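**Q** Okay, structure incoming, though there's no sequence with it:
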């Protein structure tokens, strides 16, 4: 897949999402464009909120990411 290739090159866009409760870090991606990430991120954040996550913060990063995607 093109996204996976872009990720291996460090060109993929990711969202690093951190929550206080539960204390967790989630990596959401990879996306080919920042615009595509932003378009899809809202649903992911809403899902976390619906599952009871509290104090959700996120940042957008262009990088290479591997497992684990949840810490």
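**A** Done, it's in. Since this is a predicted model, take the numbers as computed values, not measurements. Numbering: from 1, shown residues only.
**Q** For the rest of this, base every contact and every neighbour count on C-alpha atoms.
**A** Fine.
**Q** Can you tell me what sits against stretch 10-19?
**A** Outside of stretch 10-19, the residues within contact range by CA atoms under 8 Å, 6 or more residues apart in numbering are 3, 6-7, 24-34, 37, 41, 53-65.
**Q** ok, structure two:
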């Protein structure tokens, strides 16, 4: 990726810092080591209301150490999987 494309990508990734972007539920698990994004939602309340269902599904699949955040962002990927070191 060239420098201009990288700069544009960073700009769009950082737009949420300016209060722009759709609402997403970000769910992080330690086992498997993943970050999941669910959305987009129209507002914080809609995302907040659906968040427990996503956690429940991941618990049923055996995920451990689950944390959640509701944020305005533009996720580049809906699921990020990190290999164990």
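**A** Nice, I can see it. Not measured: the values here are computed from a predicted model.
**Q** Any idea what the TM-score is?
**A** The TM-score (TM-score structural alignment, normalised by the length of structure 1) is 0.78; 61 aligned residues with a CA RMSD of 1.1 Å.
**Q** ok so, going back, out of the contacts of stretch 10-19 of structure 1, name the ones that lie in helices.
**A** By the criterion of DSSP state H, membership of the contacts of stretch 10-19 of structure 1 in helices covers 3, 6, 7, 34, 37, 41.
**Q** Select, from these, the two members most distant in space.
**A** Farthest pair in those (CA to CA) is 6 and 41. Separation: 18.7 Å.
**Q** that older thread, now list the buried members of the contacts of stretch 10-19 of structure 1.
**A** The neighbour-count test (16 or more other CA atoms under 10 Å) marks 3, 6-7, 25-32, 34, 37, 41, 53, 56, 58, 60, 62-65 as buried among the contacts of stretch 10-19 of structure 1.
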